[in-house]
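Visitor: show me how the following folds:
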Amino acid sequence: MENKGKSPSKFSIKYNAPVTLTFALICLAALILGYATKKSVTREFFAVYRSKVSLAWFVRLVGHSLGHIDFDHFFGNMTLFLLLGPILEEKYGSKNLIEMIVICSVVESVVQMIFMPHTALLGASGIVFMMIILASAVNLKDGGIPLTMILVILIYLGKEFWAQFTTHDNISHLTHIVGGLCGAFFGFAYARMAAGKTAKKM
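Guide: Presented below is the predicted three-dimensional model:
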């Protein structure tokens, strides 16, 4: 039988989550630039630490989330980032996701400069933790907290709180905690905004 009026389906690759994919590509470009410049570009723009206020200082407030030490560090963060990013981008919108990433990055920078001023911070792990908690809050509604969200917070953030005071490694557990708290804040904030819009329509 002829299939009239319908064009044959064509396989295509879609740039389905522009913020998520662009973020990952910039992270990759930053990593390659770091290797090419023997980490000088990474130190200047993609790692945050206490320093004099300058144009580079402002770039580092957000740029540190784009920087990574090596490919193991990069792939470790991007695995979960690329998994959660498209889901959250569809749920909250590209513009809102950008805002959450920027705000979370700046908060992480401020906390880092206050509590660990002589240690450089880089990597998207804080953003990933924000996304983990935020993903657990997708069904959050005004007046009720999903049990799964509580469990995720207890498991992920509880582990990071414990590690912050009991382990000595090169992982910034404080950044993970800050990222998770930002995710919880954004989850509750957007749930309240959504509830307010629903109430106005009624």
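Visitor: contacts, neighbours, all on C-alpha from now
Guide: Will do.
Visitor: center of the chain - which residue?
Guide: I127 (2.2 Å; Cα atoms, centre = their mean).
Visitor: what residues are up against that one?
Guide: S65, I101, C104, S105, G179 (Cα atoms under 8 Å, 6 or more residues apart in numbering).
Visitor: I'd like the structure of this one too, to check against the first:
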Amino acid sequence: MIFLSEAVESQSFLIMIAITAFVSGLLHVVLFPNTVLLGASGIVFMMIVLSSVAGMKDGKIPLTLILVIIVYLGGEILSIGSKDGIAHIAHILGGICGAGFGLVGRRP
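Guide: Take a look at the predicted model:
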């Protein structure tokens, strides 16, 4: 099993965190201008999906990636619009960023 720290260098990881925070923050300001975005849950979702994508071998989709998408991101998509004080859009964008970073940064 490949651990996330083995697959991603520290500098690259910091850049991924900054991009995820910027994208989720920017979209949150555009979509919800009268609310405050607080916390790093979008970055945590990015790490969860990134670690699942890092486990891909020979182009095969791992079961963990399918489960993460169904359980975590599926639940967030269903929760959009609820008035629970949670930035579900940040979680979804974090997951999308994690998947994108994982697919772009895969080593052959």
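Visitor: quick revisit: the alignment partner in structure 2 of the residue nearest to the centre of structure 1: helix or strand, and which one exactly?
Guide: When structure 2 is aligned by TM-score structural alignment, the residue opposite I127 of structure 1 is I43. If you go by DSSP states H and E, I43 of structure 2 is part of helix 41-54.
Visitor: with structure 1 superposed, average distance for that helix?
Guide: Here helix 41-54 of structure 2, set against structure 1 after superposition, deviates by a mean of 0.8 Å using mean Cα distance after the TM-score superposition for structure 1.
Visitor: where in structure 1 does the next helix-or-strand element following that helix fall?
Guide: Sequence-wise, the next helix or strand downstream of helix 41-54 of structure 2 (DSSP H and E) is helix 63-68. Aligned by TM-score structural alignment, helix 63-68 of structure 2 falls on residues 147-152 of structure 1.
Visitor: before we move on, what about stretch 15-27 of structure 2?
Guide: So stretch 15-27 of structure 2 sits over residues 99-111 in structure 1, by TM-score structural alignment.
Visitor: gap between the matching stretch and the chain center?
Guide: Relative to the mean C-alpha coordinate of its chain, stretch 99-111 of structure 1 is positioned 9 Å out (Cα atoms, centre = their mean, to the nearest Å).
Visitor: cool, and stretch 69-78 of structure 2?
Guide: That offset, for stretch 69-78 of structure 2, works out to 12 Å (Cα atoms, centre = their mean).
Visitor: please apply the same query to stretch 60-69 of structure 2.
Guide: The answer for stretch 60-69 of structure 2 is 14 Å, by Cα atoms, centre = their mean.
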